[in-house]
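Trainee: sharing a model that was predicted from the sequence below.
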Amino acid sequence: MVKTVTEATNQKSLSIDEMDAIDIVSLMLEEDRHIQEGIQKSLTAIAESVELIVDKWQHDARVFVVGAGTSGRIGVLDAVELGPTFSIDPDRWIAFVAGGKNAMWEPLEQHEDSASDIVQELQSCNFNENDVLIAISASGTTPYSLAALTYAKEKQASSISISCNHQTMSSELSDVAIELIVGPEVIRGSTRLKAGTAQKIAINMISTATMIKLGKVYQNEMVDMQLINHKLVKRAETMLMQLTTLNEEEAKALMNETNNDVKLSLIISKTGCTIQEANNYLIRANNHVKKAIQLYETNQRNSENK
């Protein structure tokens, strides 16, 4: 029988119910150091997940993230922030939590055993072989997540699992298995703690690295964010000034000219080309600003050498 780390007893916290507050939080901090160790050992699998999604995404794939309880809520939290941060269509990166939307606010953990629910959800979205499934489950044995992975295999879709135990059923069913071994929780079985934090880090890494590889970032700036309020418009203008030689008035004028398109504004300010030319370079570069600028520079050199 495979040893279940997430249900093991943490010997260091056996007297936690007798500790002062400072000793409790100090112990928790000490235990949290195992999170980085678990992530470190899983970096290769996390990177493989990114490459898999990027490849499928370029062929119009959608990403579905599923989980129950804390794991499901973590998946939803990450997914809903990708739209405003990177301007992706909400129908491209979709998260389901067992029990539905109410489970984000209410304790509906009983739905983690509802294997049929997630299959129906995926069917309603016409989940198919072109898509990618990410199943998050601390134990790696949650029926809700296992049903999703089984359905993905039946549909010949790509799948990734994130769990916190060794050699889990989730790992067996997935194309890429991420096993974040962070040790027993200070409260036995309370995977909202170290396991939950590790899962949050892993899904953040996967989604963020995917967006970077898809050209949603220039240097370390969010050049594809949705400018939906005054603060974000101001951030975009400041970004443009920091990355170019433009002053505030020039940055505002260029942003107005491009209809607040940060990518086009950057390319124009860096190259001096027209909006149409900037757009053409961006298309040829698969929406990567840096690659678009490099294409322009290459064309300029070739023209000069003729």
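Mentor: Good, I have the coordinates.

Trainee: going forward, measure contacts and count neighbours with C-alpha atoms only.
Mentor: Will do.

Trainee: against residue 82, how distant is the residue most central in space within the chain?
Mentor: Against the mean C-alpha coordinate of the chain, by C-alpha atoms, centre = their mean, the closest residue is residue 207 at 2.1 Å. Using C-alpha to C-alpha, to the nearest Å, residue 207 is found at 8 Å from residue 82.

Trainee: which helix or strand contains the residue nearest to the centre of the chain?
Mentor: Assessed by DSSP states H and E, residue 207 sits inside helix 194-213.

Trainee: list the buried residues for that helix?
Mentor: 194-212 (16 or more other C-alpha atoms under 10 Å).

Trainee: can you check stretch 86-103 too?
Mentor: For stretch 86-103, by 16+ other C-alpha under 10 Å, it's 86-88, 92-100, 103.

Trainee: what residues does it touch?
Mentor: Here stretch 86-103 makes contact (C-alpha atoms under 8 Å, 6 or more residues apart in numbering) with 61-69, 72-73, 75-76, 79-80, 82-83, 104, 108-109, 111-112, 114, 117-118, 144, 211, 216, 222-226.

Trainee: look at stretch 215-234 and report the distance between its end residues.
Mentor: 22 Å.

Trainee: quick one: distance of that stretch to the chain centre.
Mentor: Centroid separation for stretch 215-234 versus its chain: 17 Å, with C-alpha atoms, centre = their mean, to the nearest Å.

Trainee: report the buried residues of it.
Mentor: Neighbour-count burial for stretch 215-234 [16+ other C-alpha under 10 Å]: 215-218, 222-227, 233.

Trainee: list the contacts for the residue nearest to residue 59 when sequence neighbours are not counted?
Mentor: Residue nearest to residue 59 in three dimensions, not counting chain neighbours: residue 130, with 7.7 Å by C-alpha to C-alpha, 6 or more residues apart in numbering. Residues counted as contacts of residue 130 (C-alpha under 8 Å, 6+ apart) are 56, 59-62, 157-158.

Trainee: equivalent analysis for residue 152, please.
Mentor: With C-alpha under 8 Å, 6+ apart, residue 152 has these contacts: 128-129, 133, 158-159.

Trainee: if you set the cut-off to 10 Å instead, what comes out?
Mentor: 119, 122, 127-129, 131-134, 146, 158-160, 173-174 (C-alpha atoms under 10 Å, 6 or more residues apart in numbering).

Trainee: what do you get for residue 256?
Mentor: Applying C-alpha under 10 Å, 6+ apart, we find residue 256 in contact with 250, 265.

Trainee: tell me which element it is part of?
Mentor: Applying DSSP H and E, one finds residue 256 within helix 248-257.

Trainee: try it against this one:
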Amino acid sequence: MKADKNDWITEQVHPHTRKLDQMTAMEIVQVMSQEDHRIAVAVAAILPTIAAAIDNITEKIRGGGRLFYVGAGTSGRLGVLDASECPPTFGTDPALVQGLIAGGDHALRFPVEGAEDSPEAGKRDLIERSFQKDDFLVGIAASGKTPYVRGALEYGVMLGTTTAAITCNPGSPLGQLADYALEVETGPEILMGSTRLKAGTAQKLILNMLSTGTMIRLGKTYQNLMVDLSPSNAKLRRRAQRIVAMATGVTSAEAEQALNACEGETKTAIVMLLATCDVTTARHRLNQAEGRVREALSLN
């Protein structure tokens, strides 16, 4: 069967997997692995645009704005996942990075018929979150044409906010609408139209870069350590202790003692130990340095 020339790339039939139903398990995983290897290369082709988007998101957040992800189905779930990881990893307010999915939270686990077909719903969901011009909006849609995402992006454009579109069909309507077209050519899926596969992998890689790159630029790391994590459970408390010990060279017991003195504030504990100062002074230094540990350590 030849692909319709009008089909989006993500909806075309893969020429090498027409006998997918006759493959052994080993043959299936081999072809999946071969196709997955192409994704990192495809994402690498748009790194300059991703980096430019990160710089803009960083400036928006520094100016008091927020980051929003909007998507439907797999794309929406990936956006919600990335947003949900920011508070425990980087100690952010849950409102700073938000993920919206067509059909609401119920759609995270169950299909919501027709939810992605409403542009009005995309706009409405942003209005309900008090989305404004100073925020940054990322639309996520493998096809590059999902109505729910289009409605959200059109609303963002109307407000004059900055937008990005993560799609897997170069030249897509959403890519043309956005300020930053993060379009990765992932090609046909081994299972026709199942964009949770290569397209989803590409989207996840880009989302990782956007959120992680932004948080690094905002001073949420010291060296390559996540020094702004929220130690909200036993695992994260152990990680915070290890991070303080690694960053300062003290023993685990000394790191734990410093964290207790700082009420679990990893950054504060590091500055207190390396600058040999008290908790209040360490916090003051960090405030002066806008939360950047390296700059806080250089202050007199």
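Mentor: The structure has been received and is ready for your questions. Predicted model, so just to flag it, every value in this text is computed and none were measured.

Trainee: give the aligned equivalent of residue 103 of the second structure in the first structure.
Mentor: The equivalent of residue 103 of the second structure in the first structure is residue 99 (alignment by TM-score structural alignment).

Trainee: can you tell me how far that match sits from residue 138 of the first structure?
Mentor: 17 Å.

Trainee: which non-adjacent residue is nearest whichever residue in the second structure pairs up with residue 204 of the first structure?
Mentor: If you follow residue 204 of the first structure across to the second structure using TM-score structural alignment, you land on residue 208. Once flanking residues are discounted, residue 208 of the second structure sits nearest to residue 82: 7.2 Å by C-alpha to C-alpha, 6+ apart.

Trainee: could you check how many residues crowd around the aligned partner of that neighbour in the first structure?
Mentor: The alignment partner of residue 82 of the second structure in the first structure, by TM-score structural alignment, is residue 78. Per other C-alpha atoms under 10 Å, the neighbour tally for residue 78 of the first structure reads 20.

Trainee: other SSEs contacting the helix or strand containing residue 78 of the first structure?
Mentor: If you go by DSSP H and E, residue 78 of the first structure is part of helix 69-80. If you count contacts as 3 or more C-alpha pairs under 10 Å, 6 or more residues apart in numbering; DSSP states H and E, helix 69-80 of the first structure packs onto strand 63-67, strand 93-97, strand 132-136, helix 194-213.

Trainee: after that helix, which helix or strand is next?
Mentor: Assigned by DSSP H and E, the successor of helix 69-80 of the first structure is helix 82-86.

Trainee: check the mean deviation of that following helix from the second structure.
Mentor: Once superposed with the second structure, the aligned residues differ from helix 82-86 of the first structure by a mean of 0.9 Å; criterion: mean C-alpha distance after the TM-score superposition for the first structure.

Trainee: got the buried residues for that helix?
Mentor: Quick answer for helix 82-86 of the first structure (16+ other C-alpha under 10 Å): 82-83, 85-86.

Trainee: now do that helix: distance to the chain's middle.
Mentor: The answer for helix 82-86 of the first structure is 11 Å, by C-alpha atoms, centre = their mean.

Trainee: likewise for stretch 265-285 of the second structure?
Mentor: 30 Å.

Trainee: residues in the first structure aligned with it?
Mentor: Stretch 265-285 of the second structure maps onto residues 261-281 of the first structure, going by TM-score structural alignment.

Trainee: just the buried positions in the matching stretch, please.
Mentor: Buried residues in stretch 261-281 of the first structure (16+ other C-alpha under 10 Å): 261-269, 271, 277-279, 281.

Trainee: these into a markdown table, with extra columns for secondary structure and distance to residue 190 of the first structure?
Mentor: Below are those laid out as a markdown table (DSSP: H, G, I helix; E, B strand; the rest coil; distance: C-alpha to C-alpha, whole Å):
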| residue | secondary structure | distance to residue 190 of the first structure |
| --- | --- | --- |
| 261 | coil | 45 |
| 262 | helix | 44 |
| 263 | helix | 44 |
| 264 | helix | 48 |
| 265 | helix | 48 |
| 266 | helix | 47 |
| 267 | helix | 49 |
| 268 | helix | 52 |
| 269 | helix | 52 |
| 271 | helix | 54 |
| 277 | helix | 55 |
| 278 | helix | 52 |
| 279 | helix | 50 |
| 281 | helix | 51 |
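
Trainee: quick one, helices of the first structure?
Mentor: 21-40, 43-57, 69-80, 82-86, 115-124, 143-154, 169-173, 194-213, 230-243, 248-257, 262-271, 275-284, 289-304 (DSSP state H).

Trainee: in TSV, list those helices along with distance to residue 179 of the first structure.
Mentor: Formatted as TSV, those follow (distance: least, C-alpha to C-alpha, whole Å):
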stretch	distance to residue 179 of the first structure
helix 21-40	8
helix 43-57	9
helix 69-80	14
helix 82-86	24
helix 115-124	22
helix 143-154	15
helix 169-173	8
helix 194-213	10
helix 230-243	37
helix 248-257	45
helix 262-271	37
helix 275-284	37
helix 289-304	34
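
Trainee: can you say which of these is nearest to residue 15 of the first structure?
Mentor: helix 21-40 (9.7 Å; C-alpha to C-alpha).

Trainee: can you name every helix or strand that that closest one contacts?
Mentor: Using 3+ C-alpha pairs under 10 Å, 6+ apart: helix 21-40 of the first structure touches helix 43-57, strand 176-179, helix 194-213.

Trainee: before we move on, back to that, so the match of residue 204 of the first structure makes contact with residue 43?
Mentor: No - in this structure residue 208 of the second structure lies outside contact range of residue 43 using C-alpha atoms under 10 Å: 11.8 Å.

Trainee: so what's in contact with these two at the same time?
Mentor: With C-alpha under 10 Å, 6+ apart, residue 208 of the second structure and residue 43 have common neighbours residue 202.

Trainee: and the gap between the aligned residue in the second structure for residue 151 of the first structure and residue 149 of the second structure?
Mentor: Alignment note (TM-score structural alignment): residue 151 of the first structure maps to residue 155 of the second structure. Going from residue 155 of the second structure to residue 149 of the second structure by C-alpha to C-alpha gives 10 Å.

Trainee: same deal with residue 178 of the second structure?
Mentor: In terms of C-alpha to C-alpha, residue 178 of the second structure sits 11 Å off from residue 149 of the second structure.

Trainee: and for residue 251 of the second structure?
Mentor: Applying C-alpha to C-alpha to residue 251 of the second structure and residue 149 of the second structure gives a distance of 50 Å.
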